[in-house]
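Chemist: The following comprises the amino acid sequence and a computationally predicted model.
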Amino acid sequence: MNPTKDNSFIENEEENQTRAVTEKSTHDAGVQVEYPRGLKLIAIMTSLMLGTTVMALDATIISVATPKISTQFRALEDVGWYGAAYSMLLTAMTPVASNFYKYFQPKYVYLGSILIFEVGSVVCAAAPTSASFIAGRAIAGIGAAGLLQGAFGILTYVCTLEKRPLFLGGVVSLFGLFASLGPVIGGVLTQRSSWRWCFWINLPIGGLVFALIVLFLSLHGIDQTTRQLPLKTKLRKLDLPGVILMIASVSCLFLALQEGGVKEPWGSARPIGLLVGFCLIFIAFGIWQWKAGEDATVPVRYLRDRTVIWGSLYLFWDNMASYITIYYMPFYFQAALHQSPLKSGVSYMSLAVPQMIGLFAGGGITTATGHYMPVILVAQVLCGIGSGFLTTISTSTKTVVWAVFMVLTGLGIGLGVNVPHIAIQAVMETDNDIFIANGIASFFGQLGGSLAIPISNAVLLKGLRNFVPKYAPGVSADAAIAAGALDVDTLTQSPVDLHGLRQAWAHSVGWVNILLTAVICISVPTALGMRWLNIKKVSQEREQAKQKQAGQNDSKGSLTDHSPN
């Protein structure tokens, strides 16, 4: 038997099956879609919003609980992995999750993502050792990637393109709010009960999401071209080599950022080797994606679309800006203004609440006018003004002043964050294309957010080493860094040096805000690269095309019924 002929036969058979499915789905595409309404729509939107809520909580709730967890496990050296394991798998698996939504039924992929996330939460909550806790964080990160992509993609079956910005704003707004509330909730649970409740809390929320999806989510108008392929063909098209290369490259990058400048100097062999490994593996990943064509994890044709690539780059910078404010403004409140972690969380609401309002407002304006590009440009102006003023904060800055700066920054971040996803849904016509393109954009966004933390940390430390000797000469910079934000009072008995230490922290956070302002300014030209479209017009054209196709299919069906046997 000739193996070459056997392989050729198998490939031809798969092509025939694909062609048959394509012809059927083309006929089905003409069916007019009935979008959910009333109670059913409310239940679906509630489930998607809660799904992003648990994901957002899990990303930030651990920040306050980390000292207690590492102390209980006696594993201070593992602290960096508590956040990195989650964000590393979330980033790497985001485009992979998009492929699963492309080849399998979205409802079941979303339910599977919830289960994986819940399993990760249980492993964390019940973890007897630091290693098992890290494993739970990694599992939760995999599930979170599916939740994020599912929320973006399922909206294509819930409402027309014209209404999608408003619905998308609702889903993402809770993400921003609860990402900001995470440290506050984590602090309350850790202080009043146990750090383990930071993860047990995900179970009832996730269970409610699972039940609502099972009971109310029935999707119509799904492109069956890829979803009706044989399982063997689907598994081959999931691009396992590409997935392995993606995870390996992202892991090298995260390890380098985790250890460089923290455990070992940046000039040492290990961080440099990891960065070189990241570059080489990422190049190999790019070559493989080019060779894999449409079966790639990240098909190259999407990167040729200017809205996808420029929108992805915008999300990279926008998420970087968002994470800088989430992680580093609390240092100003706690170290410079001497606020408790709980009060610091309340102060941060001056940015988080306007950010949520901006998300809703941006979606509402885009839905009403059809234009999304003016929204993102106004957003960047507001954000740039607010962050620019935040570079001037000091210990003497009045509350109303820094609060106004925070409001402007939060409103700007909220207004702009959804625009790339809206633009992608305007330029991509099929649900499969929307899943993959959104996956690419989300990958860049997660990567930007993850890179923001170590880069900002380096800026903060450099600022402390510069300002502590200047404002508090009686205290060493290394001692101030080792004490952290909450133990500033323990470093000196001198009121002058204590005031100087707080001033040093304020100016160091000001340096971080200079980075924030630079990031926002860089994001403006990337936003301008996206196509200027009116989504109301695009939506109307698509609905008319569906109705026309449905009418043609009805005519063909009528002719077939009356044809002689």
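Modeler: Everything's here; your move. Treat the numbers as computed from the prediction; the structure is a model and nothing was measured.

Chemist: When you work out contacts or count neighbours from here on, use the C-alpha atoms and nothing else.
Modeler: Fine.

Chemist: ranges for the helices of the stretch 251-400 of the chain?
Modeler: Along the stretch 251-400 of the chain, the stretches classed as helices by DSSP state H, counting those that start in this stretch are 269-292, 300-303, 306-331, 341-369, 373-390, 399-417.

Chemist: which one of the ones you listed lies closest to A545?
Modeler: Checking these against A545 by CA to CA gives helix 341-369 as the closest, at 20.5 Å.

Chemist: List the buried residues for the closest one?
Modeler: Buried residues in helix 341-369, counted by 16 or more other CA atoms under 10 Å: 341-342, 344-367.

Chemist: Check which helices and strands it sits against.
Modeler: In terms of contacts (3 or more CA pairs under 8 Å, 6 or more residues apart in numbering; DSSP states H and E), helix 341-369 is packed against helix 164-192, helix 306-331, helix 373-390, helix 399-417.

Chemist: Quick check, central residue of the protein?
Modeler: Q446 (4.8 Å; CA atoms, centre = their mean).

Chemist: Verify the stated contact: G143 with L111.
Modeler: No - applying CA atoms under 8 Å as the test, G143 and L111 come out as separate, 9.8 Å apart.

Chemist: Looking at those two, which is more packed in?
Modeler: Legend: neighbour count by other CA atoms under 10 Å for G143 and L111, higher for G143 (28 against 21).

Chemist: V468 contacts R502, correct?
Modeler: No - judged on CA under 8 Å, V468 makes no contact with R502 at a distance of 9.0 Å.

Chemist: tell me the contacts of S508?
Modeler: V459, L460, L461, K462, G463, L464, F467 (CA atoms under 8 Å, 6 or more residues apart in numbering).

Chemist: Return the subset of those residues lying in helices.
Modeler: Using DSSP state H, the members of the contacts of S508 that fall in helices are V459, L460, L461, K462, G463, L464, F467.

Chemist: Can you say which of those residues are buried?
Modeler: Among the ones in helices among the contacts of S508, the ones that count as buried (16+ other CA under 10 Å) are V459, L460, L461, G463, L464, F467.

Chemist: just these now: which is nearest S70?
Modeler: Among these, and counting by CA to CA, the member closest to S70 is L461, at 22.4 Å.

Chemist: just checking, that closest one touches A480?
Modeler: No - counting by CA under 8 Å, L461 stays clear of A480, with 9.9 Å between them.

Chemist: take a look at this one as well, against the first:
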Amino acid sequence: MIGLGFGVFLAFIDMTIVATALPEIGSQLEAFDEITWVASSYMLTATALQPLYGKFSDIFGRVPVILFALVVFLVGCAICGAAQNIMTLIIARGLAGIGGAGLVSLCMIIISDIVPLNKRALFLGAFGGVFAIASIAGPLLGGAFTDYVSWRWVFYINLPIGAVTLIVIILFLRIPHKSGSILAKLRKIDYLGTFLLVGGIVFILLAILWGGKDYPWDDKRIIAFFCIGFGLIIAFVLSEVYFASEPIIPMELFRFRNVCICYTSVFFLGIGIMGAIFYLPIYFNVVRNDSATMAGVKLLPFMLSMVFGNVVSGVIIQKTGRCREIVWVGSSIATVGVGLLTTLSRASNAGNEVGYLLIFGFGSGLFFQTMLMICQSTAEESEVAVVTACYNFFQTIGATLGLAILSAIMNNVLNTRLPLIEGLDLAALAAAPSSINTMDVSEEARIQFIDAYVKAISTAFIPIIPMMGVIFLMSLGIKHVPLRKTLTGGAHG
């Protein structure tokens, strides 16, 4: 558990630790206009390859595959830390993403291998706690390393933690797997399906990353990328159904309503959680004039209440064996919480902020890992690896797509309201919105600017309300499946 916990921590912290270091990286490498690709290249490879690790671990075994993912991740981080130009850094981040894609899924899959389903909730809940800690620690450590040591330590810090993880896994992790020659295992890989799936995801993600930022959403290149991406995904589905002897994602899984409901739900939940993590710090930074570090600290109520919700749901599941009722309650609470977040204003006090974050975090934490338990209880134990990898994929793709959607909504509101405010240097404020609190402008202009940001953030959160509501409505259709007390068997729902 210590080794696997470190592995999950590495994967989660690497998603956020780079953010606060990006301006300094762009300045030192003299490539400020390309720094977004430092984050995007990691996200691109990590998201695209995530669904593959479940099937690959079935073919080659859990331990070899997680060791491969960990070594590739560490090699990528080492090259990132030593990079002397932006292109080397971007390529190395993509390499780290190839490894990072497998760390979260493989750690959860391994826990599922060694812990019976009726006791699994507590262990998976612990990983939810690791996610919360990493989400808070990432921006704080990134800022501290950049300010007081060097931005290179944003990447180097992964090496000692990764070394401990590597040693623990090699020495203590013993999971038997099917024997056979490497050539026989290589023949089992669905190469056509792999190409179609990765290609489709990459084209869709590139359209999301570029749309609304580098090119307008109605630009022919963005439309073409979406069309090619969805075309390849359709071809992938047809390939898996009609041609693949060892499909990467068995399509029969989607015939069962529990799996479809949980995958759709975690897609929406990914949007809500990442929206809070990325956009609430902007509220604290601009409206409350908090530093980047303090804005991260103020997210603690959200993250800690998520951890508490994870623990509570784990205890309830272990004692009662019931899952779907927890999703009902959690999604109801989360819907109320995100609704309250849309009411935050310039006049809101600390009690409002903390209270609303606690409600949304606790509700989300209650059913975040619970839905994975429902998916795993629906599938046979032999399908758990694929089910888990796909669950993490839908969460990640939801977070990625959600950030693009929320960003587009927020920018649309700002682009409508900010030009109407007289006496502001909008170019300077675009680079550092919080400087409005120290800039020599009229009090009226400052209030109008802050109100514009409050309106933009609250408007961006409004679509999350119906998403949480849809999760509740869909959860009413979840079929109860008794949790297995052994590591064999399964029951579809």
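Modeler: Arrived safely. Quick caveat: nothing in here was measured; it's all calculated off a predicted structure.

Chemist: that older thread, which one of the helices of the stretch 251-400 of the first structure lies nearest to R74 of the first structure?
Modeler: By CA to CA (comparing all of the helices of the stretch 251-400 of the first structure), the closest turns out to be helix 341-369, at 23.3 Å.

Chemist: can you name the residues of the second structure that the closest one overlays?
Modeler: On the second structure, the counterpart of helix 341-369 of the first structure by TM-score structural alignment is residues 292-320.

Chemist: likewise stretch 421-428 of the first structure?
Modeler: Using TM-score structural alignment, stretch 421-428 of the first structure pairs with 372-379 in the second structure.

Chemist: wait, isn't M88 of the first structure in contact with V250?
Modeler: Yes - counting by CA under 8 Å, M88 of the first structure does reach V250; the two are 6.8 Å apart.

Chemist: Of these two, which one has the most company?
Modeler: Between M88 of the first structure and V250, M88 has the larger neighbour count (other CA under 10 Å), namely 25 against 22.

Chemist: What lines up with the more buried one in the second structure?
Modeler: In the second structure, the residue paired with M88 of the first structure is L44, using TM-score structural alignment.

Chemist: quick one: contacts for that match?
Modeler: With contact taken as CA under 8 Å, 6+ apart, L44 of the second structure is in contact with G94, G97, V202, L205, L206.

Chemist: do the same with P271 of the first structure
Modeler: Counted by CA under 8 Å, 6+ apart, P271 of the first structure has contacts L255, A256, L257, E259, G260, E264, P265.

Chemist: Any of these buried? List them.
Modeler: For the contacts of P271 of the first structure, a neighbour count by 16+ other CA under 10 Å gives the buried set as L255, A256, L257, E259, G260.

Chemist: what's the farthest-apart pair in those?
Modeler: L255 and G260 (8.2 Å).

Chemist: Helices along the stretch 1-150 of the second structure, start to end?
Modeler: 2-16, 22-28, 36-60, 62-82, 86-114, 117-148.

Chemist: Turn the ones you listed into CSV, columns for distance to P433 of the second structure.
Modeler: As requested, the helices of the stretch 1-150 of the second structure are exported to CSV (distance: least, CA to CA, whole Å):
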stretch, distance to P433 of the second structure
helix 2-16, 20
helix 22-28, 15
helix 36-60, 18
helix 62-82, 29
helix 86-114, 26
helix 117-148, 18
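
Chemist: Out of these, flag the one nearest T400 of the second structure.
Modeler: For those, the distance to T400 of the second structure is smallest for helix 36-60, at 8.2 Å, taking CA to CA.

Chemist: so what corresponds to F199 of the first structure in the second structure?
Modeler: F199 of the first structure maps onto F155 in the second structure, by TM-score structural alignment.

Chemist: Who are the contact partners of its match?
Modeler: C77, A78, C80, G81.

Chemist: just checking, G469 of the second structure touches S332?
Modeler: Yes - with contact defined as CA under 8 Å, G469 of the second structure counts as touching S332 (7.2 Å).

Chemist: which one in the second structure is aligned with S70 of the first structure?
Modeler: By TM-score structural alignment, S70 of the first structure lines up with G26 in the second structure.

Chemist: measure its match to Q376 of the second structure for me?
Modeler: In this view, G26 of the second structure and Q376 of the second structure are 43 Å apart by CA to CA, to the nearest Å.

Chemist: Looking at the two, which is more packed in?
Modeler: Shown here are G26 of the second structure and Q376; by other CA under 10 Å, Q376 has more neighbours (29 against 18).

Chemist: Remind me which helix or strand the closest residue in space to that one that isn't next to it in sequence belongs to.
Modeler: Nearest residue to Q376 of the second structure, sequence neighbours excluded (CA to CA, 6 or more residues apart in numbering): V384, at 5.7 Å. Taking DSSP states H and E as the criterion, V384 of the second structure maps to helix 384-417.

Chemist: same for that helix, what does it pack against?
Modeler: Under the contact definition 3+ CA pairs under 8 Å, 6+ apart, helix 384-417 of the second structure sits against helix 36-60, helix 86-114, helix 191-210, helix 257-286, helix 370-378, helix 443-461.

Chemist: List the residues that contact A361 of the first structure.
Modeler: Taking CA under 8 Å, 6+ apart as the test, what A361 of the first structure contacts is G169, L415.

Chemist: and stretch 224-236 of the second structure, which stretch of the first structure?
Modeler: Against the first structure, stretch 224-236 of the second structure falls on residues 273-285 (TM-score structural alignment).

Chemist: Which residues belonging to the matching stretch are considered buried?
Modeler: L274, L275, V276, G277, F278, C279, I281, F282, A284, F285.

Chemist: would you list those in TSV and tack on distance to V509 of the first structure?
Modeler: Formatted as TSV, those follow (distance: CA to CA, whole Å):
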residue	distance to V509 of the first structure
L274	29
L275	27
V276	31
G277	32
F278	30
C279	31
I281	35
F282	33
A284	38
F285	37
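
Chemist: Just name the closest of those to Q191 of the first structure, please.
Modeler: Among those, L274 lies closest to Q191 of the first structure (CA to CA), at 37.9 Å.

Chemist: measure the closest one to L255 of the first structure for me?
Modeler: In terms of CA to CA, L274 of the first structure sits 7 Å off from L255 of the first structure.
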